[in-house]
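S.K.: give me the fold of what follows.
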Amino acid sequence: MAQVNDRAATGGAIDSRKGFALAVLCAAMFLDALDTSVVGVALPSIQEDLGLSNTSLQWVVSAYTVAFGGFLLFGGRAADLLGRRRTFLIAMGLFAAASLAGSLVSEGPLLVASRIVKGLAAAFTAPAALSIITTTYREGAERNRAIAIYGATAASGYSLGLVLSGLLTTADWRLVFFVPSVLAAAVMIATPFALKADRPSGERRSYDAGGTILVTAGALLLVFGLVQIPHDGLFSATTLLPLGGAVLLLILFVIVENRHPDPAVPLRLFRSWTRSSANVLALAFASSSIGWAFAATLYLQEFLGHSALRTGIELLPYGLTVVVVANFVTGRLVSAIGIRSVAVLGMTAQTLGIGLWIAVGADARYALILMPGLILHGIGNGLTFSTMNIAGVSGVKDEEQGIASGMIIASFQIGSGIGAAAISGVLTAATNGTSDAARVDGFQVSFLTATIFGVVGILISWLGLRTSTPKAAAPATEAEARPEAAASPTPS
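M.R.: Next up, the predicted model:
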């Protein structure tokens, strides 16, 4: 059920009432993205203060990623069945409590446990928030604009997290956990005023326990296995066993869902070539972008010796470009020329930007190579991230928006794991020696690998995102009855 009934066409503009709701939802997404990057700079201080081993320290980061990626589909289904605002509010409270606990603990295992709980909470808030947007804003220019702003918030949360982490850690690493808890509490307080209560979707409420358990366990094992690759190698037991188990569970999941009368993840959602391609695009996009970020951070900090704060500031043009493009360009461009054209343009810009980094050397050539690459990458990221979200939920019934949102976010998270694992492995294999020249060779091959992922994304965008010519907005009643008649380009 749509949360807002007065869906008059606005040409992409967002009225103040809906704007308040969008601001609250974007604040939650900002926190989810922020928590992915904000811990990184604080790790040395955390290790020294709590006396953690390298393995335990790695799980301060990985615990959040595994829980976030593993429970996303479950979180999306819960939002559809239990109500989106209710799911969002409860999960945000859990996020705030876990953040506060993380700022107070004095033992490593407790800190890792708090990160698991935060990842679990984010897996519910993210699909709930995106599905609230897609059921509040009419498909077309208005929704495109809202999702573009939402995407800009996610990208800015990740990039600003790198800078904020350096600033907070300078004072006390515990602020890295305490500040998000305060922001999450503020979102909780604003939620009842910003979001209207919605009823659970559908007349029949099936929890499909078998399908839910299989897809959640499969996703958890998949993300866990991907996280292990940079540390234990592709052919270690700790990597192959989880990955093999994930494949088996996901095959069983498809069999179960195909036979269930009311499945947790309706397989018909994959019958749309555009929606399926959007999820594959999310894999390639994240593999390229996050894989690049992994190598870029190492290049700037470990090789060039830049401080964490300086590294964050150097990456700031990327984040600012994403915010500007996603806020002021993407939504209008999608409505004007279609999702395929925007996605191809975005992936091309991102790939060219990452490709410039192949020319890195022993000396920082920031103004000549790095900054132009960052700006091009930011343009591509700002165009592609929001566009693939638009494509991933286009034409989906309101009662299934939660699971569709969870699918596209889960694809991005899995792609992030693939990118980090692949780039880490390539960097190790391509670095033949300890000299500066050998290390530069390793980074160049790593950036080349991220560029290849980008080329794959271009091909997926061109071949997979089949769209029609944008049309004029249809009346609200017709658009609700036939989502494909809305103003945005539609999946074939």
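
S.K.: going forward, measure contacts between C-alpha atoms and count neighbours the same way
M.R.: OK.

S.K.: how deep is the closest residue to Y150 other than its chain neighbours tucked in, by neighbour count?
M.R.: Spatial nearest neighbour of Y150, chain neighbours left out: C26 (5.5 Å); criterion: C-alpha to C-alpha, 6 or more residues apart in numbering. Per other C-alpha atoms under 10 Å, the neighbour tally for C26 reads 26.

S.K.: okay, buried residues for the helix or strand hosting C26 please.
M.R.: Per DSSP states H and E, C26 falls inside helix 16-37. Within helix 16-37, the residues that count as buried by 16 or more other C-alpha atoms under 10 Å are 18, 20-37.

S.K.: who touches the host helix or strand of V215?
M.R.: With elements taken from DSSP H and E, the one containing V215 is helix 209-232. Helix 209-232 is contacted from outside by 62, 65-67, 69-71, 73-74, 238-243, 245-250, 252-253, 256-257, 263-265, 414, 417-418, 420-422, 424-425, using C-alpha atoms under 8 Å, 6 or more residues apart in numbering.

S.K.: let's see this one next to it:
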Amino acid sequence: MGSDDDRDRSAEDGAEGIAWGTPAARWTLAATVLGSGMAFLDSTVVNVALPVIQDDLGTGVAGLQWIANGYMVTLSALILLGGALADRFGRVRVFSLGVASFALASALCTVAPTLELLVAGRVLQGVGGALLTPGSLAVLQSGFRKQDRAQAVGAWSGLTGVAAAVGPFLGGWLVDIGSWRLIFLINLPLAAAVLLIARRHLPESRDAQAPARMDYPGALLAILALAGISYALIEAGAGEVPAGAAALAGAVGAAALAGFALVETRSAHPMLPLGVFASARFTAANLVTVLMYGALGPLLFLLVLYLQEAAGYSALAAGAASLPITVLMLLLSGRSGRLAERIGPRAQMTAGPLLVGVGMLLLSRLTPGADYLTEVLPGVLVVGLGLSAAVAPLTATALSSAPERHAGVASGVNNTVARAAQLIGVAAVPAAAGVSGAAGIEGGFAAAMLIVAAVSVGGGLVAFVLLRERGSRMEQHKGMFCGVSGPPMEPPASSAPDAGGEDRRAE
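M.R.: You can find the predicted model right below:
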């Protein structure tokens, strides 16, 4: 087939890597953007389709929570392991496996006749996402020449940002013209294109010093912990299972979480080295991440439901309603990162979550039939400004607060914490506000917005109290798009080949 020759030609000067502007560079960028963009699209379009799925499958809010959280459980629990597997077994190989798994899971979602099978497909999509998400940036970092990596990552960031912006429009349009099943079906041709490019054009790489043993027990316990806690919170709010069953699931989740901490403490190669939390600054940054993203997840989940079910918006209009958040982050995140480099992150990490909370308070005043320009847009704009101010400094602080050798781990932890916080928020807030019970989306939306506003404001207060010093160094993320689904996932430091031969190319 000639694929081996193409792989050989895709690297410039052998170990130096791919040069920017070459055909190999364009193929590599195309594969990584399409792969990660597929995951970006899926994270936005599914929320848009939830009300239609609810009508088609006859489920309640609790079922919709599982459609959202089924994906997040496995993605959050396995994303750190996915990065380690890529270093050990080959970045292109694991990235391709993730893309293929995501496609097969999307096919299951497309034909799922019941809620249970749809949730199963979403769980499997999360597995694929955990393999391809860290893999896409790792392929870029390990494939390009050192002097071209920043430009490659910047291009990747901008193009995936466009995918995130297009997602709500595309999802709403597909739902309005056809069926919610089209939002999953569209992943199949994208995945086929990525796999073809990867097979023919991407140079393989791996970390020669990666540990031979993976932290599979830690990954399993993380899945049990997140699934058990989510089940307890969702079902307790819905009241559709006996209280004892929900309590038992919560106890299993809590026990698994304790077991996870014990395994990570004793493992020779932990998925989550708990030693990184010895830095008070790193711990503070992740506390802010928990509170801000724990508020953001329920906001994005509930807003699109309210706009369609209570305000009468079409799927396309409801999906586009939050577009200003993505646009503002695309335009302002880079500037925010550069400002934090000059003045330190405390001011922006304090003001950002406070602004997000104010935006949520504005959205709590929505009424049935709400006008977009006068009622919805002001709150959305304030939320977008708050996120634009906070996310880039937050990510940079998480990286710079850990030892240099743990930079990749620190970024992965921060990304995982953000996704897990969204998962727990989507499980807990509808139950606390009564959305998943008798109140329903119309009766419980205002209470939910007040809850998430308080949580986000708490994140700003944590930053104000705990981040008192600028710190010794701040990492700039030039051109890095900070998406609403989580901070950018940076590959481990070992992803970059160096002259010392720590990284080697597969023959």
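
S.K.: compared with structure 2, how much does the helix holding V215 of structure 1 deviate?
M.R.: With mean C-alpha distance after the TM-score superposition for structure 1, helix 209-232 of structure 1 departs from structure 2 by a mean of 3.7 Å once superposed.

S.K.: list the buried residues of that helix.
M.R.: For helix 209-232 of structure 1, by 16+ other C-alpha under 10 Å, it's 211-231.

S.K.: now the corresponding residue of structure 2 for L31 of structure 1: how far from L132 of structure 2?
M.R.: Under the alignment (TM-score structural alignment), L31 of structure 1 pairs with M38 of structure 2. M38 of structure 2 sits 10 Å away from L132 of structure 2, going by C-alpha to C-alpha, to the nearest Å.

S.K.: same check, this time on R26 of structure 2
M.R.: 19 Å.

S.K.: do R213 of structure 2 as well
M.R.: For R213 of structure 2 relative to L132 of structure 2 (C-alpha to C-alpha), the value is 20 Å.

S.K.: neighbour-wise, which of these two wins?
M.R.: L132 (34 against 12).

S.K.: work out for me the element the more buried one sits within.
M.R.: helix 115-143.

S.K.: strands along the stretch 351-492 of structure 1, start to end?
M.R.: Here the stretch 351-492 of structure 1 has no strands by DSSP state E, counting those that start in this stretch.

S.K.: where in structure 1 does stretch 272-281 of structure 2 fall?
M.R.: Using TM-score structural alignment, stretch 272-281 of structure 2 pairs with 265-274 in structure 1.

S.K.: show me what counts as buried in that stretch.
M.R.: Going by 16+ other C-alpha under 10 Å, stretch 265-274 of structure 1 has these buried residues: V265, P266, L269, S272, T274.

S.K.: quick check: the second one touching E257?
M.R.: Yes. Because the distance of 7.1 Å satisfies C-alpha atoms under 8 Å, P266 of structure 1 is recorded as touching E257.

S.K.: mind jotting down where the helices sit in the stretch 251-400 of structure 2?
M.R.: 280-309, 315-320, 323-343, 346-363, 377-400 (DSSP state H, counting those that start in this stretch).

S.K.: closest to L170 of structure 2 out of those helices?
M.R.: L170 of structure 2 lies closest, by C-alpha to C-alpha, to one member of these: helix 315-320, at 7.8 Å.

S.K.: buried stuff in the helix or strand following the helix holding L132 of structure 2?
M.R.: Next along the chain after helix 115-143 of structure 2, taking DSSP H and E as the criterion, comes helix 149-177. Using 16+ other C-alpha under 10 Å as the test for burial, helix 149-177 of structure 2 gives 149-150, 152-176.
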